[in-house]
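Novice: sequence-free structure coming up:
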């Protein structure tokens, strides 16, 4: 729902008012969270989550496009940098807060799974009050007609694409549902491009991608989230499955990365202004490459203190790469299309996240299955262990409780699968580091090539 509606949400905000889109999105998000917290069935929870996704598709584009209205040009890069830092850090803080309220910790009592929804309600209420009191109205002063056909085509194309990417590792890349989703995405995507070329008032003017700042910025945001979401996903599994962290402890373990991202982000604006955004993006990917290097050396008993350095570097690299890219996207976008520019930025993040989980998740699973040795494991757990460490742990736990599997056999299962998962995690991080290094080199070479051409003109 979120990824498929981003373009539409941004366009509606531009046409009818970004403040109104933000308030409406927040209201629906809060109501969805309330519904989820009071739900008594899985179906109601799914409806609540869907409503929250739809609402977020209006909130996210509006927040970034409102910055263009509020801040003068000289201050916008810093404002966008702060926005990017909090957006990146929020991806780590959100799960940690949810785990804190759901499971409890120290002086915070456990409120149950409902708290994962309900704590959003007072937060949304407070934000809505602040928006009403302090944010100005913002909309295109010369609004164009909406593009309903373009909106419908983009919703179908993006929803199908993201669905196929997410479900590919689970159902199989050659399964009928996944292939059908990709076919729908290709067909509707092609029709969308053709329509945007011919429409009198296109939702997404394709000439925006002719600006290198816009196209390269979008590509960098996507690639940043490919490696970072893959890292967050696998890191959480590693510290829980192998190091024995609880879900809450795993969320709290990533807090240094979130704090680093928020601290570094404001400094990227003056750095980009002085050295050029593409250089800073290249430095960001170089820092991410350095992040993944030590993670390629982890073992089954690695200390958290060893992981702390890479976590801090990850936050810094995220802000250095993503913040100038987001600023380039918004600078290249005309004011009257600020919501669409913001939506493209958010869509790039969402697409990168889906690709990161799908590709790096599938890669680590493949390495795990090729590494784990189940020949000497008890037959009751051999089959689950061959699939994944999570399945092996669940099977060993259930069989141990029933008395079917002895403690020694259960421990042997966890030891073998833990070593295989660690190998998979380490090798996947090494590949992520190589990809990040290649991205840094490509950006730097592109910058030098463009500078050389400019000097020859």
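Specialist: All right, it came through fine. Remember, predicted model here, so these are calculated numbers, not experimental data. Numbering: from 1, shown residues only.

Novice: For the rest of this, base every contact and every neighbour count on C-alpha atoms.
Specialist: Will do.

Novice: Tell me the buried residues in the strand or helix carrying residue 8?
Specialist: Taking DSSP states H and E as the criterion, residue 8 maps to helix 2-16. Going by neighbour count (16 or more other C-alpha atoms under 10 Å), the buried part of helix 2-16 is 2-15.

Novice: next helix or strand past it?
Specialist: Downstream of helix 2-16, the first helix or strand assigned by DSSP H and E is helix 18-37.

Novice: got the angle between that following helix and helix 2-16?
Specialist: If you take axes from the mean of the first three to the mean of the last three C-alpha atoms, to 10 degrees, helix 18-37 sits at 140 degrees to helix 2-16.

Novice: Show me what the next helix-or-strand element following helix 18-37 is packed up against.
Specialist: Downstream of helix 18-37, the next assigned helix or strand under DSSP H and E is helix 42-70. Taking 3 or more C-alpha pairs under 8 Å, 6 or more residues apart in numbering; DSSP states H and E as contact, the helices and strands that helix 42-70 lies on are helix 2-16, helix 18-37, helix 76-103, helix 338-371.

Novice: Distance check, the residue nearest in space to the middle of the chain against residue 359.
Specialist: For the chain, the residue nearest the mean C-alpha position is residue 353 (4.1 Å; C-alpha atoms, centre = their mean). To residue 359, residue 353 is 10 Å away according to C-alpha to C-alpha, to the nearest Å.

Novice: How about residue 87?
Specialist: According to C-alpha to C-alpha, residue 87 and residue 359 sit 23 Å apart.

Novice: Figure out how far the helix or strand hosting residue 292 is from the centre of its chain.
Specialist: Counting by DSSP H and E, the element that carries residue 292 is helix 277-295. The chain centre lies 18 Å from the centre of helix 277-295; the measure is C-alpha atoms, centre = their mean, to the nearest Å.

Novice: Packing partners of that helix?
Specialist: Packing partners of helix 277-295 (3+ C-alpha pairs under 8 Å, 6+ apart): helix 255-275, helix 304-332, helix 407-456.

Novice: sorry, back to before: from the contact counts, what lies against the helix holding residue 8?
Specialist: For helix 2-16, the packing partners by 3+ C-alpha pairs under 8 Å, 6+ apart come out as helix 18-37, helix 42-70, helix 148-171, helix 338-371.

Novice: Second structure for comparison follows:
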């Protein structure tokens, strides 16, 4: 009697799930490689297109700011008209706008194309997560899939500086955008073939007024910070932008409680852990955004490193984020979110404080060590921010909390680039020599240190009620 080995009936389904997961991860890696790679390319872009320091700030901030404004809307749109449809639109727009970025004739055009690129990018991360959740229905497989998807964020961050530096040095800054096109096209083709259509049973209602107010609040605030040193802090445009941002905030606070399903659900801010996580994310990722911007110009314009050498110098920071991000998840499981947040903020603060007084030394070993420690600190903050955001909230509000936590990271990066760039711009000729750069760079590092200290203080205050879970 012969016995044939049974074939698991779920094999085709498992293979299909693996391809879908690969597509979602590819989209995330592409978006995150683009963010860090473009930072390394900023000096080359400025030299090629004749842009100013403010132009370089806008090249980065236009992308992160648009993401911050549209992430929640993109998720709601996907729940209503179909996740595969919105994911396809996002991939198509990201590919076309990336190609347009590489062909931009001026910094102004590049900034406009970066906005379009971010519109496409806003349809990738939250929608990819929703696709994974709908495809992986078994709890165990879903957890593993989400873990792999989350790890791809770290891969993108770690690969970005080196990939960007290599492309800029060997081909040109345009190649930083070219690389997105084949990845997006391949992911789009696979999406058509394997990703099923899915929608939410009860999609959230649209809130166009809330959306416009959020855009006004963040857009005017970042505009005032970036343009303040150039137009004058007391200029009508600057003061008017600050005032307009404050008015948008007041209007949003009035509007949101009166909308049945507002874009920004203010009720979640009644939770101290959520509010704390939201603020920590802004402080922590403002520090990271400012770090990348400051050191990109320091390495290439002051130390005169090549783009590839600068990318390799930033690799310890990105690699540490990749390693310590998953580690923070285990720390949260064993000791609670408060321990992970505290450890991350302390490590980042210590690194920033040391770099404040050592960044311009002759040696590079201490500089790279500081970069690695700073990345480790930010990596330790990444996972517990989301864990803390959903702590103490009803399960029905967990999705909203996670979405807002992701948005706060983008807000933080936008503000960090705006703030640190403005400190440099406030010192005319800062990029002309090491001596001229020293004062604004010290102020920049002190600001980054202060942001990390603020994150630590908020973590200790807002997470006192979080229960620490230990393995037995």
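Specialist: Received, thanks. Bear in mind the structure is a predicted one, so any value in this text is a computation, not a measurement.

Novice: thinking again about what came up before, give the aligned equivalent of the residue nearest to the centre of the first structure in the second structure.
Specialist: When the second structure is aligned by TM-score structural alignment, the residue opposite residue 353 of the first structure is residue 413.

Novice: Same check on residue 187 of the first structure?
Specialist: The pairwise alignment with the second structure assigns residue 187 of the first structure to residue 247, based on TM-score structural alignment.

Novice: roughly how far apart are its match and residue 216 of the second structure?
Specialist: For residue 247 of the second structure relative to residue 216 of the second structure (C-alpha to C-alpha), the value is 9 Å.

Novice: Residue 325 of the second structure now?
Specialist: Separation of residue 325 of the second structure from residue 216 of the second structure (C-alpha to C-alpha): 33 Å.

Novice: Between the two, tell me which one has more neighbours.
Specialist: It is residue 325, of residue 325 of the second structure and residue 216, that has more neighbours when counted by other C-alpha atoms under 10 Å, with 25 against 20.

Novice: What residues does the counterpart of residue 261 of the first structure in the second structure make contact with?
Specialist: Taking TM-score structural alignment, the alignment pairs residue 261 of the first structure with residue 321 from the second structure. Neighbouring residues of residue 321 of the second structure by C-alpha atoms under 8 Å, 6 or more residues apart in numbering: 154, 157-158, 375-380.

Novice: can you do 6 Å?
Specialist: Taking C-alpha atoms under 6 Å, 6 or more residues apart in numbering as the contact definition, residue 321 of the second structure lies against 375-376, 379.

Novice: Adding distance to residue 337 of the second structure and neighbour count, write those residues out as a markdown table.
Specialist: As requested, the contacts of residue 321 of the second structure are arranged in a markdown table below (distance: C-alpha to C-alpha, whole Å; neighbours: other C-alpha atoms under 10 Å):
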| residue | distance to residue 337 of the second structure | neighbour count |
| --- | --- | --- |
| 375 | 18 | 30 |
| 376 | 16 | 29 |
| 379 | 13 | 30 |
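
Novice: Compare those with the first structure and list the overlap.
Specialist: Cross-checking the contacts of residue 321 of the second structure against the first structure gives 375-376, 379 as conserved contacts, using both residues aligned by TM-score structural alignment, their matches' C-alpha atoms under 6 Å.

Novice: Which single one of those residues is nearest to residue 108 of the second structure?
Specialist: Distances from these to residue 108 of the second structure were compared by C-alpha to C-alpha; the smallest belongs to residue 375, at 31.6 Å.

Novice: counterpart of the closest one in the first structure?
Specialist: Counting by TM-score structural alignment, residue 375 of the second structure corresponds to residue 315 in the first structure.

Novice: got the contact list for its match?
Specialist: Taking C-alpha under 6 Å, 6+ apart, we find residue 315 of the first structure in contact with 257-258, 260-261.

Novice: try it again with 8 Å
Specialist: 89, 256-262, 264.

Novice: Of those residues - the most surrounded one?
Specialist: The most neighbours of any of the contacts of residue 315 of the first structure, using other C-alpha under 10 Å, belong to residue 261, which has 30 neighbours.

Novice: if I look at the residue nearest to that one when sequence neighbours are not counted, how far off is residue 347 of the first structure?
Specialist: The spatial neighbour of residue 261 of the first structure that comes closest, neighbours along the chain excluded (C-alpha to C-alpha, 6 or more residues apart in numbering), is residue 315 at 4.0 Å. In this structure, residue 315 of the first structure and residue 347 of the first structure are 21 Å apart, going by C-alpha to C-alpha.

Novice: A helix includes residue 300 of the first structure, no?
Specialist: No: counting by DSSP: H, G, I helix; E, B strand; the rest coil, one finds residue 300 of the first structure to be coil, located in no helix.

Novice: Make sure it is actually in contact with residue 422.
Specialist: Yes: the criterion here is C-alpha atoms under 8 Å, and residue 300 of the first structure meets it with residue 422 at 6.3 Å.

Novice: Could you name every residue contacting both of the two?
Specialist: If you check residue 300 of the first structure and residue 422 against C-alpha under 8 Å, 6+ apart, the residues they both contact are residue 242.

Novice: For those two, indicate the residue with more neighbours.
Specialist: residue 422 (25 against 17).

Novice: thinking again about what came up before, so which of the kept ones among the contacts of residue 321 of the second structure is the closest to residue 205 of the second structure?
Specialist: Comparing these against residue 205 of the second structure with C-alpha to C-alpha picks out residue 379 as the nearest, at 34.4 Å.

Novice: what residues are up against the closest one?
Specialist: Residue 379 of the second structure makes contact with 320-325, 328, 344, according to C-alpha under 8 Å, 6+ apart.

Novice: Any idea how many residues pack against residue 122 of the first structure?
Specialist: Under the neighbour criterion other C-alpha under 10 Å, residue 122 of the first structure is assigned a count of 12.

Novice: repeat for residue 439 of the first structure
Specialist: Counted with other C-alpha under 10 Å, the neighbours of residue 439 of the first structure add up to 22.

Novice: With adjacent residues omitted, what lies nearest to the counterpart of it in the second structure?
Specialist: Structural correspondence for residue 439 of the first structure with respect to the second structure (TM-score structural alignment): residue 455. For residue 455 of the second structure, the nearest residue in space outside its immediate sequence neighbours is residue 280; the separation is 4.8 Å by C-alpha to C-alpha, 6+ apart.
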